[in-house]
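Asker: quick one: sequence plus predicted model below, questions after.
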Amino acid sequence: MASASVPALPSHIKAWVYSEYGKSSDILKFDTNVPLPEIKEDQVLIKVEAAALNPIDYRRCGGFLKDTDSPLPTAPGHDVAGVVAKVGSQVKKFKVGDEVYGDINEHALNYPKVIGSLAEYTTAEEKLLAHKPPNLSFVEAAAIPLAIETAYEGFERAGFSAGKSILVLGGAGGVGTYVIQLAKHVFGASKIAATSSTKKLELLRNLGADLPIDYTKEKFEELPEKFDLVYDTVGGEELERAFKAVKEGGKVVTIVPPGKPPAIMFILTSTGSTLEKLSPYLESGKVKPVLDPKTPFPFSQTVEAFSFLETYRATGKVVVYPIP
């Protein structure tokens, strides 16, 4: 018996899809007749409530993953928060009606789901999901997975530990806002510096940065002090300059391809276990999602949400909600 709160599953759903590569505003089309995605034994079907956008979504639209992409047409979207509508035969952790969240693509660059989270329903492997913290709304939960898991993996790869100092490049962005908070509350950094534009310095302070740096007025590499870890979320010439801000024996981590040795460049491997590990910090409110003031964008304005993210001016995360 299906639970009363979960309606019968439709055969077709609404989704934003594209059939060719190009600029998101040119290629994304609203499709009301997409077949409901089928689940494998280790997957759940999720009724999507909210989806967050990430730079990988518009890069993928632009053909960045051409060689390892799923077949077109495809619906983009990695981050999801929603309700379990159906479970595969091997799924143990979730049941129909559970509120879940996660990044639905284990390896962002390798064959992402054909129907991503910008659809009424999507699928994800059980291991990529976690139970949504009850204190968070669907909008807040959607803003967490890819960015916080990326932030966390960077610390792990750098072998960061309590008492070390960190400089975060792009501290007000989707990943940067979590890097600052994890440095402070989870990893016990001795000092946290972070860069942003003038009007976002107060946000950096509120998130836990001891030294907010206005990149329009100061060059971080000219600071007298150097750092154990420089965490770069910006790339390009910022990464070049990062090497001058690190202590001897320190590390530089970057999440922006192509990276440059000796920086540690990585692309996230999504896992629900990181969300479970960080759940106490999210439930206590020590670590919070930062939502751009323009968020959420309604589902009908998904193209506008993409265009806004592509300006590089978003503070924290951009979320689409409600999804019908």
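Answerer: Looks like it came in fine. Residues are numbered from 1 along each chain as shown.

Asker: C-alpha only now, for contacts and for neighbours.
Answerer: Fine.

Asker: how many other residues sit next to G82?
Answerer: By the criterion of other CA atoms under 10 Å, G82 has 29 neighbours.

Asker: do you know how far it is from E120?
Answerer: Remark: distance between G82 and E120 (CA to CA, to the nearest Å) = 10 Å.

Asker: same thing with I255?
Answerer: Distance from I255 to E120, by CA to CA: 30 Å.

Asker: ok, those two, which is more surrounded?
Answerer: E120 (25 against 21).

Asker: contacting residues for the nearest residue to that one once chain neighbours are set aside?
Answerer: The spatially closest residue to E120, leaving aside those adjacent along the chain, is V48, at 5.3 Å (CA to CA, 6 or more residues apart in numbering). By CA atoms under 8 Å, 6 or more residues apart in numbering, V48 lies in contact with 80-83, 117, 119-122, 323.

Asker: and the strands in the stretch 51-200 of the chain?
Answerer: Secondary structure of the stretch 51-200 of the chain (DSSP state E, counting those that start in this stretch): strands located at 79-87, 99-103, 121-125, 129-131, 165-169, 191-196.

Asker: let's bring in a second one:
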Amino acid sequence: MKAMMINKYGKNELLHMKEIEKPSVGANDVLVEIHAASVNPIDFKIRNGGALRLVLKFNMPLILGNDFAGKIVEIGSNVRKFKVGDYVYGRPSKERIGTFAEYISIHQDEIALMPNGLTFEEAASIPLVGLTVWQAFHEYFHLKEGQKILIHAGAGGVGSFAIQLAKEMGAYVATTASENGYELVQTLGADKVINYRKENFEEVLDGYDAVFDTLGGPSLEKSFEILKPGGKIVSISAVPTKKFAEQTYQGLMKKTLFMLISNKLMRMAKKHQVEYDFLLMRPNGEQLEQITHLIEEGKIKPVIDRIYDLEEAQGAMNYLETGRAKGKVIIKVK
């Protein structure tokens, strides 16, 4: 099969095409012929190495890509939920990433049937961002009707899904966007839009229950100022915490390291009487099924910016890294 791979970590490392063997299929696995995959910030963060290697470490060479949509062409002996010919989508576990390729072998618990009415490209845009937002809103925020949430970068891949789910859950949604993303986030249902090039969100928002951080850095630190006591920030872009290390069964050394690097944020949380958590989503086919229902009911719609061919995966990565994408960037494989 064809696959787009990297040979080593590094910001300047380029994806290249290589012919390799199809992956083997275990008893609980299915082999999927990939029709489309999406590009996510975690792809270039994995390529870069850096701090993410403290949480995710891979053997090289490595096929990039973290979610997909396609057709099952083979099933393992213990697979009962799916059959050959099913159209599915999913997010593989961190040990088995590699969706910038023609095939992937994936555990049956990490996929779901594709939503009716979606193209492969539309379906591929959902799994990683959908599960990330679902877990943040249901497992961390426990978001309730009438609560107020700030979603950073609402026009991005994660943000565009997050606005829709937050509105479906009955929340009041504020988001940050540029002029180019203003119309999109309004269409998705945002109640208040802050043009981050003209306004400082921390000066116009106050008394919020939750902040969903997709940016890290100064935006995250300023977010503490808008929360009411008892509020919560969940970040997918900042640094992990000791709590995260405990939840993911890390050793003492990483628990200590994460405690040290998150110390500034934890002190800010204590000062403002709020909570701070770091989220690294996990694959979950059952949660993906719940997302499927929302899509089929018309409550959440895929948002796609551009589609590239597999051979153009490097260009897709380059475009996503500019930060200008509105919605998801997709790679068409077949």
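Answerer: Looks like it arrived, so ask away. Treat the numbers as computed from the prediction; the structure is a model and nothing was measured.

Asker: re earlier: aligned to the residue nearest to E120 of the first structure, what sits in the second structure?
Answerer: Applying TM-score structural alignment, one finds that V48 of the first structure aligns to I34 in the second structure.

Asker: one step back: can you name the two of the contacts of V48 of the first structure that are farthest apart?
Answerer: The largest separation in the contacts of V48 of the first structure, counting by CA to CA, is between V83 and A119 at 13.2 Å.

Asker: need the contact list for the counterpart of P289 of the first structure in the second structure.
Answerer: Correspondence of P289 of the first structure to the second structure, assessed by TM-score structural alignment: P302. P302 of the second structure is in contact with 122-123, 125-126, 161, counting by CA under 8 Å, 6+ apart.

Asker: which of those are buried? Put it as a ChimeraX command.
Answerer: Buried members of the contacts of P302 of the second structure can be picked out in ChimeraX with the line below, counting by 16 or more other CA atoms under 10 Å:
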select :122,123,125,126,161
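
Asker: for the contacts of P302 of the second structure, give me JSON lines that also has distance to A210 of the second structure.
Answerer: Converted to JSON lines, these look like this (distance: CA to CA, whole Å):
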{"residue": "E122", "distance to A210 of the second structure": "29"}
{"residue": "A123", "distance to A210 of the second structure": "28"}
{"residue": "S125", "distance to A210 of the second structure": "25"}
{"residue": "I126", "distance to A210 of the second structure": "23"}
{"residue": "F161", "distance to A210 of the second structure": "16"}
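
Asker: residues contacting the residue nearest to T216 of the first structure when sequence neighbours are not counted?
Answerer: Taking CA to CA, 6+ apart, and ignoring the residues beside it in sequence, T216 of the first structure has S197 as its nearest neighbour in space, at 6.2 Å. Contact analysis of S197 of the first structure by CA under 8 Å, 6+ apart lists 214-216.

Asker: S197 of the first structure matches what in the second structure?
Answerer: Counting by TM-score structural alignment, S197 of the first structure lines up with S178 in the second structure.

Asker: how close does its match get to V185 of the second structure?
Answerer: For S178 of the second structure, the distance to V185 of the second structure equals 10 Å [CA to CA].

Asker: now F244 of the second structure
Answerer: Between F244 of the second structure and V185 of the second structure the distance is 31 Å, computed by CA to CA.

Asker: same check on I304 of the second structure?
Answerer: With distances taken as CA to CA, I304 of the second structure is found 13 Å from V185 of the second structure.

Asker: who's more crowded, those two?
Answerer: Between I304 of the second structure and V185, counted using other CA under 10 Å, the more crowded position is V185 (26 against 19).

Asker: got the angle between the helix or strand containing the more buried one and strand 172-177?
Answerer: Element membership for V185 of the second structure (DSSP states H and E) is helix 179-188. With axes from the mean of the first three to the mean of the last three CA atoms, to 10 degrees defining the directions, helix 179-188 of the second structure sits at 160 degrees from strand 172-177.

Asker: next, the buried residues of helix 179-188 of the second structure.
Answerer: 181-182, 184-186, 188.

Asker: will you turn the residues you listed into CSV that also has distance to L220 of the second structure?
Answerer: Shown next, in CSV, are those (distance: CA to CA, whole Å):
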residue, distance to L220 of the second structure
G181, 20
Y182, 21
L184, 23
V185, 20
Q186, 23
L188, 23
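
Asker: of the residues you listed, closest to F212 of the second structure?
Answerer: V185 (15.2 Å).

Asker: thinking A314 of the first structure is in contact with T295, fair?
Answerer: No. A314 of the first structure lies out of contact with T295 (CA atoms under 8 Å); the separation is 9.6 Å.

Asker: show me the helices in the stretch 1-150 of the first structure, by range?
Answerer: Assigned by DSSP state H, counting those that start in this stretch, the helices in the stretch 1-150 of the first structure fall at 24-27, 55-61, 138-142, 145-158.

Asker: deepest of these, which one?
Answerer: Each of the helices of the stretch 1-150 of the first structure was scored by mean neighbour count; the highest is helix 138-142, a mean of 27, by mean count of other CA atoms under 10 Å.

Asker: right, I'll leave it there.
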